[in-house]
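Enquirer: Curious how this folds, go ahead:
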Amino acid sequence: MAFTPMIQQYLSIKKNYEDAFLFFRLGDFYEMFFEDAKLAVKELEITLTSRDGGDKERIPMCGVPYHSADHYIQRLIEKGYKVAICEQVEDPKEAKGVVKREVIQVITPGTVMNESSLQPKQNNFIAAISMQSNRTFSLAVVDMTTGEAKATANLNERQVIQEILAFECREIVMSTTMDEPFVQTLKQQAFFALSYEDQEEVPASLGNLLAHSTEPAIQRTFGKLLNYLNRTQKRSLDHLQPLEVYAVHETMRLNEQSRRNLELVATIRGNHKKGSLLWLLDHTMTAMGGRRLKTWIEKPLINEAAILERSSVVETFITHFFERETLREKLKEIYDLERLVGRISFGNVNARELIQLKQSLAQIPEVKEILRSMNQQTLKDLVKDIDPCEDIHTLVNQAIIEDPPISITEGGMIKDGYNQTLDDYRYVSRNGKTWLAELEKSERVATGIKSLKIGYNKVFGYYIEVTKANLKFLPEGRYERKQTLTNAERYVTPELKEKEKMILEAEEKTVDLEYELFQEVRKKIKAHGERLQKLARIISNIDVLQSLATVSDENNYVKPHFSHARTIHLTNSRHPVVEKVLPSGTFVANDLSMDTSCDVLLITGPNMGGKSTAMRQVALSAIMAQMGCFVPADEAVLPIFDQIFTRIGAADDLVSGQSTFMVEMAEAKEAITEATDQSLILLDEIGRGTSTYDGIAIARAIVEYIHSQVKAKTLFSTHYHELTALEQVLERLRNVHVGAIEEEGKVVFSHKVLEGAADKSYGIHVAELAELPHEVITRANVILADLEGGVMAANGGQPVGSDPQNADPIIHETSVVPDQEKTSTEQLTFFVAPSEPSEEKQDKLTKKEKEVLKDLKAIDLLAMTPMEAMNQLYTIQTKLKSKSHQ
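Expert: Got it, this is the predicted structure:
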């Protein structure tokens, strides 16, 4: 195809950025062509046009204005796309042929720096992953907006995905040779962009970032990420902090299911912050404090000394109410230092943001004094580490005016007295304009023309304007005509030309010099980026600690104590979020105790009785305690848990094609195979997604396995009352139940956790509360009575004594298959208690059959393991088969 030179230039650049929209600068617009244009029209809802590109057919085209491009870029990034910014890199006036253009930056979901595209209290991580020959993975993550860099290694596939989810990475970088099945697994997640980079050698200019890592796998992975960032951002990465190497076992491990089920940072329904633990605990006053709090919630500590150090500061803040409130007011005046440093380094900071930096630093001396006044050792240590960065404050204060413009290219932002040359230019400019005002006044006097005026425009410069009615009063020879208007003439004089040159040169040089001076100020501050980042970390930690103290104080939380004997003892424990959203004083607190003699609590009771709430509040108390926060109880003794696993709620995983029951089994499997005796397991209604026999068998087998093999502290709620008999055979299992009272056919929930097993589940009562039709409730009660009485009729599924013509059928969960294809494994049936054979039938039984019945009656199924039950069934079957040979 014979494209025009400009389109050929576009195509040659586009081939290097096939996975991004190419924003191709043409004048005051960024233009897109071909397939980019067609897709952009759909995603941005803009108009598709076309242009002649040299070929027979016109080329699809669309564009967005240069001055409002950020808005459109943000929309594309939020949809997971990448945008390559292609600018003119030479003066069109000096260009020979097509103006030279280059991509100056690729904006991706993981590298966006525009504030409007970011959440203030949420990190924006980009990750790189590598797979080693033994199928272990290494992971490196960077937040370009704050400079944070972290890495870990020796992860299995499940762990690396869990870490990516925990960091909420928006983009994943990998090699082009990455294992394809693993890539497909990542693509199923569907909420982050995938990018590719094969260069793994750490750039020499960034080698200092690896001072704390000697692990080759981590170095290669971090190198991959740095090379990708260099290639796409095409600018300094000096603000990146030294790589922090961590191991996943150094903090409490919480998988994605546990974070979701416990609603740590977002609710299950709606994915909202409000209603989550983060929402409750977030009384931070700074954006960086908010981000740090989220990290603490998702990665609680397991080092007791570090936990106690935090909780001691929280306790100090609680006991110093007035100092804490003053501190909060000071923190409120501190802007996002972490992201300000990032923007300074990245080169997209403006003068107003430097004023924000100055205002933030102005608060630090008072913050130090407040902390010092509390006279607590940990705070004293913090005070020693706080650098107020007074020299940076002084620099900005001397250089930048208090209310500068947003633009840094139009002047008006540098203070008088900061630079002598700038002051000289300004003197000329200001006094030149004064001279022009005096010239206008003297010319009016000299000519007698009162309407004479001196003006300026960009095309003709300065001029003297005289209406045509007054032209006769002008003296000959001194006025040179410059422009003719309808009703006036414009002139210049030699004096005006001279002043014009002087003023315009001064104004132009003033703007250029101000920009240069601003860049110098920015460069000087950038050199102190590490100091500012350290200060930001300390302030964010202080902000989180005062937030935890504020919440603990307001809600009467108690300081937890930690048990080395794995004891759980909670007095008047509450669910912190549920308590907050309910009317004051209506939440029912509960006691819960699990000493060395109890590893498993089997919880029975009705739906809506509070089983799940009681389970969750134990886990949330543990997480809060290991963050360093106080907990919602009157007294709290807890172990330090290494992991928390939860299986609460039911949901299909449609993406991977897993049913609710399959998801339940997968999550249960992860819990019982990954947990240790230092873990906490919450399992809610295991086995309910299959037939009653299967469900009871699986639930019992899991309880037994946890009790005998895992030995983790476990809260197991169930509606299978048959499991309550396990208390007699499993020495470290105890029954508890949530209370309910039946009054006049209605159920009243007490929401109290009580000793012992529940006598019934009240399922039909709950259905009635949900206002199912009266006919359904009535019929359910009839069916329940029949099932509990074990008198299911054989005539088409009708209850004994009912009229087959009038009664509704009882529907059996039975596979419908041809008789010759039916097998016992294809049928799912209700759990129906076996009825005694009639005397007539018993007379017809053989001696062997009567013995078998006697054996069956003597069996205590609930005291047997699944394998023992299978062996007993085999024995009985063998006896029955043997009669034909007698």
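Enquirer: going forward, measure contacts and count neighbours with C-alpha atoms only.
Expert: Will do.
Enquirer: Count the residues that sit near residue 695.
Expert: 17 (other Cα atoms under 10 Å).
Enquirer: so which strand or helix has it?
Expert: Assessed by DSSP states H and E, residue 695 sits inside helix 692-705.
Enquirer: what distance separates the helix or strand following that helix from the middle of the whole chain?
Expert: Following helix 692-705 in sequence order, the next helix or strand is strand 713-717 (DSSP H and E). Relative to its chain's centre, strand 713-717 lies at 28 Å (Cα atoms, centre = their mean, to the nearest Å).
Enquirer: Same check on stretch 533-551?
Expert: Averaging C-alpha positions (Cα atoms, centre = their mean) puts stretch 533-551 19 Å from its chain's average.
Enquirer: To compare with the earlier structure, here is another sequence to fold:
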Amino acid sequence: MAKKTTPMMEQYQKVKDQYPDAFLFYRLGDFYELFNDDAIKGAQLLELTLTTRNHSAKNPIPMCGVPHRAVNSYIDVLIDKGYKVAICEQMEDPKKAKGMVKRAVTRLITPGTQMDLNGDQAKNNNYLAGIIRQNGHYYLAYTDLSTGELKTTDFASEDEVINELINLQSREVVLDDSVEDDFKQQLTKRNILQSHQPEIVNEAEVSYLTQDLTDEGQQAVVSLLVSYLLTTQKRSLAHLQKAISYRPSSFMKIDHYSKTNLELMTNMRSGKRQGTLAWLLDETKTAMGSRLLKRWLDRPLIDPKQISARQDKVQGLLEHYFERNNIQQELIKVYDLERLAGRVAYGSVNGRDLIQLKTSLLQVPKIKYTLETLDAPAFADLEKQLDPLSDVASLIENSIVEDPPISVTDGGVIKDGYDQQLDEYRDAMNNGKQWIVDLQKHEREVTGINNLKIGYNHVFGYYIEVTKVNLNKIPRDRYERKQTLVNAERFSTPELKEKEALILGAQEKSTALEYDVFVKIREKVKKQIKRLQSLAQALSELDVLQSFAVVSEDYHFVRPQMNTGHVLKIKDGRHPVVEKFMGHQEYVPNDVMMDESTDILLITGPNMSGKSTYMRQLALTAVMAKMGCFVPAERAELPIFDQ
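Expert: Coordinates of the predicted model:
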């Protein structure tokens, strides 16, 4: 770097010093610029052209940049590669600024705090974890910032907490000084990004989110995690749900090695989803339903009452084909309510998001009515949770146009008739533009120039354009010359300048007011986030249950009977995934019989005879049964496996 730096580079360096481990995207006009080492590394990772600032200096500054409208795609590339990105925005209008434009980091984006997930990513949770060590125990908390889920637990050993992190597929872990270097090395080996939060933020949000926790260690780790989010995100976290404490022993224990070998979510050969149990079971219609199915698959139940309650719902949907089909058709029109709620709280929601929210809410009364027609006690709890939020749907219906633009700052989002002042500005704009049309017609008649036109651009404003071959037709002193082009001249008049000021003034005020109106609508929706999250939870559960009903019908699964003893009887059992590939007629079913007197079955046979398939078949059947799904067999009775 040159010895003498400009004020702008001094400002840049002060901000960069606060975020040494992140790429700093520094806003300059319509671009985000990267400088020095960030530019050198960023140009390579993002395939950008590396240039320099201060070309004439002895040591010119490396730089590269990306357009602000396309910045998200570049950020996604860096996040996917495991890097952090700090967004430094202009905090005032450059036209009104005195001296250097004030800038500040408005958000730190990291692998664990990525909000905008699309495509297949939308069907997966993105968990950020926090870990501390107290009194020989590891305390863990995790959250999905995009959905608001927040949970915590503790473990006695390092292996257990590592196993949980792998199961959660956490890409980033927040630590404090209590965690030893050996543990950090374990995280490094697994390519898990480590972030440090030096202190707890003393804010009401931390107290609110930890109020239901009784364990001090769990309170501490949740406080650490939330403090990191408040520090890095610098905005409301109103969508975060109160932390829930859970015990891993409340679910069927499956270590990550077993999950890998059973191919519950990832195919060992291809690394993809096809050929896994999740692939077989996932007939969900929504992204949030798909995420919940994976959570159920990750944590099968061991409580007989909970298992039976899910089975009752699957049975009810299985026995009512037409009602189930109606529910499916409505769920297809439901968008990702969990992440829409997150964007509302975050302040990143746009008009199209609100239309998606309205469309989703309009399906709820239909789904609720269909469940009522089932007249099944098993669905009573879900019916109560299906709040259609008609007040929110009406608010959006009355205020937001049906096909709004992506940007919320350029106008065109709010309906006519919603805000009186906005309507007055729009009327002034429309009348002014009609005046322009009338003026063009009048000037053509007066001058006899049929191709005379009145146009507009951001530099010169409104102008009268006449081609050079028609210049001699203009009456003397009628126009004031404004600009000369190759084939035409542009002119103005005092009346046109006056009307231009009125039109542009109304347009500027209209755009500013419309954004203010949109923000107020967003804040009204934000107050209903808890209701929205409760609805999302109910719809997700219903989506997974109908998915179980679909696969149970398609593949002839049966409802397993659960017992609290050691009796295991499976008649004509099948491996569900292998059967899907081979077809129902080709797979040869088999039995598994074990009771109090049989602890072990010794399976013998030559290579490739199906020994491992037989064992995996039983394991998958047990997992499916504990999820509340029906199982591939003619009859099945299973004990409650704890692991």
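Enquirer: sorry, back to before: state the span of structure 2 onto which the helix holding residue 695 of structure 1 is aligned.
Expert: Alignment of helix 692-705 of structure 1 against structure 2: no match, by TM-score structural alignment.
Enquirer: Output the contacting helices and strands for that helix.
Expert: helix 866-882 (3 or more Cα pairs under 8 Å, 6 or more residues apart in numbering; DSSP states H and E).
Enquirer: what range in structure 2 does the helix it packs on sit on?
Expert: Taking TM-score structural alignment as the measure, structure 2 aligns no residues with helix 866-882 of structure 1.
Enquirer: Contact partners for the most centrally placed residue in structure 1?
Expert: The residue lying closest to the centre of structure 1 (Cα atoms, centre = their mean) is residue 168, at 4.9 Å. By Cα atoms under 8 Å, 6 or more residues apart in numbering, the residues touching residue 168 of structure 1 are 124, 125.
Enquirer: ok, it to residue 189 of structure 1 distance?
Expert: For residue 168 of structure 1, the distance to residue 189 of structure 1 (Cα to Cα, to the nearest Å) stands at 11 Å.
Enquirer: Tell me the counterpart of residue 751 of structure 1 in structure 2.
Expert: Using TM-score structural alignment, residue 751 of structure 1 pairs with nothing in structure 2.
Enquirer: Please report how far residue 751 of structure 1 lies from residue 611 of structure 1.
Expert: Distance, residue 751 of structure 1 to residue 611 of structure 1, using Cα to Cα: 8 Å.
Enquirer: shared neighbours of these two, anything?
Expert: Common neighbours of residue 751 of structure 1 and residue 611, using Cα under 8 Å, 6+ apart, are residue 738.
Enquirer: Compare the two and say which is more crowded by neighbours.
Expert: Counting neighbours by other Cα under 10 Å for residue 751 of structure 1 and for residue 611 shows that residue 611 has the greater number, 25 against 22.
Enquirer: and the gap between the more buried one and residue 391 of structure 1?
Expert: As judged by Cα to Cα, residue 611 of structure 1 and residue 391 of structure 1 stand 58 Å apart.
Enquirer: again, but for residue 37 of structure 1
Expert: 50 Å.
Enquirer: between those two, who's got more neighbours?
Expert: Set side by side, residue 37 of structure 1 and residue 391 show more neighbours around residue 37, with 24 against 11, by other Cα under 10 Å.
Enquirer: Show me what that one aligns to in structure 2.
Expert: By TM-score structural alignment, residue 37 of structure 1 lines up with residue 39 in structure 2.
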